[in-house]
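Asker: Predicted model, plus sequence, below.
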Amino acid sequence: MKKIWITSALMVVLAMVALVFWNTKQTLQIIDSEQLAQWMTDEKEMVIVDLREPELFEEGRVPHAINIPFAEINEKYRSIPTDKKVVFVCHTGRMGVESGNLLLENGYKDVANLDGGMAKWTGQVES
């Protein structure tokens, strides 16, 4: 009887640990232009990372974005602060999803991707 009780208690503890771990796993936020524009107004501690090639970045970008081309994100992501919200912008959103997941896998907590990328960005463009 004692073995059954200990085994049951151990199972409950393991289930609780698994549940806590599962609930704390961060997921990539997918946002639209309107949400990003709102964050740009409200958030003081945010980094917008444009993943496009430097030529396209120079032609026009989301205001205050920095450029880390997608081909370089694996080597340079550590230069992005971990204590700020990070938003990825690319051509259409695909590279932002990959880059966002890379950051989440490496301990970043607050990461988003602009759905549709610059193709769907409706806010101001800086050049």
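Answerer: Nice, thanks for sending it over.
Asker: CA only for contacts and neighbour counts going forward, please
Answerer: Fine.
Asker: L10: neighbouring residues, count only.
Answerer: Using other CA atoms under 10 Å, L10 has 12 other residues around it.
Asker: E126 versus that one, what's the distance?
Answerer: Counting by CA to CA, to the nearest Å, the gap from L10 to E126 is 57 Å.
Asker: ok, and for stretch 93-110, which residues are buried?
Answerer: 93-97, 99-104, 108-110 (16 or more other CA atoms under 10 Å).
Asker: putting a second one here so we can go through both:
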Amino acid sequence: MEFLVVAIVVLVAVSVFRYFRQRTYLKVLTEDQFREGYRKAQLIDVREPQEFDKGHILGARNIPVTQMKQRLIEMRKDKPVYLYCQSGSRSARAAQLLHKKGYEDINQLKGGFKKWTGKIKSK
């Protein structure tokens, strides 16, 4: 029982640490803030291709988080990166990877695509 309590406390501490560290390099933007800047940035949808085809933000490129390491060459470090996924967890993972690779201006859509009310495109 004691071990379980210690394990839970450690897990919570690690999660809290990651959350606060992530806030130092990832800007979480409301839809209005996101809309203000994404046209001058690299707009990346990190969902899988079949999700992207069902509907995505107009002008977005699809680079799934599962392929991001191999496709970093497609992204510039000198331009802001605007990320989104369905709800926000995959784009947070993508942001962590980009941060480790030296990207600095990383932004995320709060609530993800499911909260987006702007223009979309689908196949």
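Answerer: Structure's in. What do you need? This is a predicted model, so every value here is computed, not measured.
Asker: re the thing from before, want to throw the buried residues of stretch 93-110 of structure 1 into a markdown table with secondary structure?
Answerer: Below are the buried residues of stretch 93-110 of structure 1 laid out as a markdown table (DSSP: H, G, I helix; E, B strand; the rest coil):
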| residue | secondary structure |
| --- | --- |
| G93 | coil |
| R94 | helix |
| M95 | helix |
| G96 | helix |
| V97 | helix |
| S99 | helix |
| G100 | helix |
| N101 | helix |
| L102 | helix |
| L103 | helix |
| L104 | helix |
| Y108 | coil |
| K109 | coil |
| D110 | coil |
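Asker: hey, where'd the strands end up in structure 1?
Answerer: Ranges of strands in structure 1, per DSSP state E, are 29-31, 46-50, 66-67, 85-89, 111-114.
Asker: How far away from the center of its chain is stretch 30-42 of structure 1?
Answerer: Its chain's average C-alpha position is 14 Å from that of stretch 30-42 of structure 1, according to CA atoms, centre = their mean, to the nearest Å.
Asker: Can you give me every residue that contacts F113 of structure 2?
Answerer: F113 of structure 2 makes contacts with 56-57, 84-87, as judged by CA atoms under 8 Å, 6 or more residues apart in numbering.
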